[in-house]
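[1] my questions concern the predicted model and sequence given below.
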Amino acid sequence: ELTKVANRRDSHSQSNYFLKIAQQSSTPLSLISFDADNFKAVNDTLGHDMGDKVLVKLAVISTSMMRDTDVIGRVGGEEFLILLPNIDKAKAIEIANRLVETIAKYDWSQISPNLHQTISAGVASYTNETELSPLLLKADKALYSAKAAGRNCVKAE
């Protein structure tokens, strides 16, 4: 409700649907898993109300950058999942890099003075997964790689 994007259950349901299509038609499917860097510090120093405003703005920015056929979902506290049907890994990496850059360049002081928010993103693409969970795991591993690489970047699995 807060971010006006799909929730975890809906995101996973649509992911399963897109995975079936990719399997049946041999079309690409990519996922971008991203989350807000150092988000706990936002809640701790600025309060949960400001944290909520950051989450809403992340949803608005990511939604404005995607196609109507893409699905943006909030799947955890500050974690989002973007489903990119008919997008291969190289293009998904481009999209994720644009998203990371756009969020880093956004004027966050509109929400709170001295606020600067970034995200880390992980990209995974369907290869031959028969179920959703290994594909989500690839995206999560890529996201953790981005965080380990210093945040505010994209890594792919």
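    Perfect, thanks for sending it.

[2] hey, let's count contacts and neighbours off CA atoms from now on
    Will do.

[3] was I right to think residue 33 contacts residue 125?
    No: judged on CA atoms under 8 Å, residue 33 makes no contact with residue 125 at a distance of 11.3 Å.

[4] between those two, which contacts overlap?
    Listed as contacting both residue 33 and residue 125 by CA atoms under 8 Å, 6 or more residues apart in numbering is no residue at all.

[5] adding another structure so you can compare the two:
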Amino acid sequence: MGSAASSLPSPIAGASESGRPRLTVERLARRTRQRRQIQSMIAACFVLDAAVLLIYAHSGTTSVLVAAGYALTGLALVAVYVLLSERGFHERFRDHYLVAPQSAVNMVNLLVFTYIAPEVGVLFLCNLFVVFGFGALRTSARQTAVVWTIMVLGLAALFLGTDKAIGMPTGTRIDRLGTMLVFALTIGRCMYLGIFSSSMQQSLYQSGVKLKEAYRRIEELAELDELTGTSNRRSIMRTLDDEIARCTRNGSSCAVALIDLDHFKRINDVYGHPIGDEALRTFAIGMFANLRSIDRFGRYGGEEFLLVLPDLSQDQAMRALERLRAIIADLDWSAFSPGMRVTISAGVTTLKPNENSDTLLARADGALYAAKARGRNRIASA
């Protein structure tokens, strides 16, 4: 089978080769083991083919020397590849399995033996299909074209440049046994090729799914506040800008509210930062449980939060915030610590024509300070 197995690396191995990253000792050792396993499979294929040639030799169709020469040549090639691999030669190349060179060398080897022993040429020619098929799994289009060209030129020289009659021995029962084994081994190797190709595609698909999920998770984490699970400042500001752009296009209304937890520094000082963190998380949960699906809520900074309320007028937004204020105030905060109480103040405003996020938030911030100045635990508008 020659270099047929030379394209049998793990689909995961070398997946990040494009950037030629610095490889760890562990990965280098793993790649060397993989190459060693591949060459072991190739050696086994040479031995199996030599056994079939011995069957032909037993019937007198070919010489024992052909079987011995084919086995020794194949094992010598394997030994060279293993020696180069163990010395790290393969790591100099992007394809550290050297699939294309191995495929080309083994195709030449098969064509030479077809010329030397044309009476059993069916064995060598069948192996050409297997070598090319396995090599094509890992080689680039250009490499595949080069290997194919070498094969075609060799076949042309063999069929058109000589008068050798390529044989498929069937003269005796032993010959038919040998030929049957040739086709059985070829079909078995092609089946293995199909199974490996399928498993490689499945592995790549699963890796793609995992990578996509990892990117999604990274993107999600990049947009979320770690403590409260709300959108972080960058994310909520991007949402606000998008909403302003939508309102500008459609002429629809939009309200925003800057919300602040009253006396939050005192909560941290009196009850401790762990309780303060729990208060922030509980506040966020209470808000999420009572918002519309189109509302967007994020941590603006510290204990300040920004609430974007699409399609609400000033009066509607005020009523919504008053309802949320009452809900937060009525939560059982004493469960965290006896006597603990948490309230919120908020500044509400609506988008004006041609207004940007800076001026919109400045007006909301002014309303928030007005709410605090009036005694906190209340809602003010601007």
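    Structure's in. What do you need? Only a predicted model underlies this, so the values are computations on that prediction, with no experimental measurement involved.

[6] more neighbours: residue 33 and residue 125 of structure 1, which one.
    Neighbour comparison, residue 33 of structure 1 and residue 125: the larger count goes to residue 33, with 29 against 26 (by other CA atoms under 10 Å).

[7] tell me the counterpart of residue 122 of structure 1 in structure 2.
    If you follow residue 122 of structure 1 across to structure 2 using TM-score structural alignment, you land on residue 347.

[8] isn't its match up against residue 259?
    Yes: in this structure residue 347 of structure 2 lies within contact range of residue 259 using CA under 8 Å: 6.6 Å.

[9] more neighbours: which of those two?
    Taking other CA under 10 Å, residue 347 of structure 2 and residue 259 do not tie; residue 347 has more neighbours (28 against 24).

[10] A strand includes the more buried one, no?
    Yes: the assignment for residue 347 of structure 2 is a strand, going by DSSP: H, G, I helix; E, B strand; the rest coil.

[11] can you pull the contacts of it?
    Contacts for residue 347 of structure 2 (CA under 8 Å, 6+ apart) come out as 257-259, 364-371, 379-382.

[12] what residue of structure 1 takes the place of residue 303 of structure 2?
    In structure 1, residue 303 of structure 2 lands on residue 78 (TM-score structural alignment).

[13] quick one: the helices in the stretch 101-250 of structure 2, in order.
    Taking DSSP state H, counting those that start in this stretch as the criterion, the stretch 101-250 of structure 2 contains helices spanning 121-136, 141-160, 173-223, 233-250.

[14] what's the answer for the stretch 251-382 of structure 2, then?
    Secondary structure of the stretch 251-382 of structure 2 (DSSP H, counting those that start in this stretch): helices at 264-271, 273-288, 314-330, 357-373.

[15] please identify the deepest-packed of the ones you listed.
    Most buried of these by mean neighbour count (mean count of other CA atoms under 10 Å) is helix 357-373; its value is a mean of 19.

[16] show me what that helix is packed against.
    With contacts defined as 3 or more CA pairs under 8 Å, 6 or more residues apart in numbering; DSSP states H and E, the packing partners of helix 357-373 of structure 2 are helix 233-250, strand 254-261, strand 344-350, strand 379-381.

[17] quick check: which of the ones you listed is buried the most?
    strand 344-350 (a mean of 28).

[18] how much does it deviate in direction from helix 314-330?
    Following axes from the mean of the first three to the mean of the last three CA atoms, to 10 degrees, one obtains 170 degrees for the angle between strand 344-350 of structure 2 and helix 314-330.

[19] mean deviation of strand 344-350 of structure 2 from structure 1?
    Following superposition, strand 344-350 of structure 2 is found to deviate from structure 1 by 0.5 Å on average (mean CA distance after the TM-score superposition for structure 1).

[20] pull the most distant pair out of the contacts of residue 347 of structure 2.
    259 and 382 (13.8 Å; CA to CA).

[21] between the contacts of residue 347 of structure 2, which is nearest residue 356 of structure 2?
    Nearest to residue 356 of structure 2 among those, with distances taken as CA to CA, is residue 364, at 12.6 Å.

[22] can you pull the contacts of the equivalent of residue 231 of structure 2 over in structure 1?
    In structure 1, residue 231 of structure 2 lines up with residue 6, judged by TM-score structural alignment. Going by CA under 8 Å, 6+ apart, residue 6 of structure 1 touches 71, 72, 73, 74.
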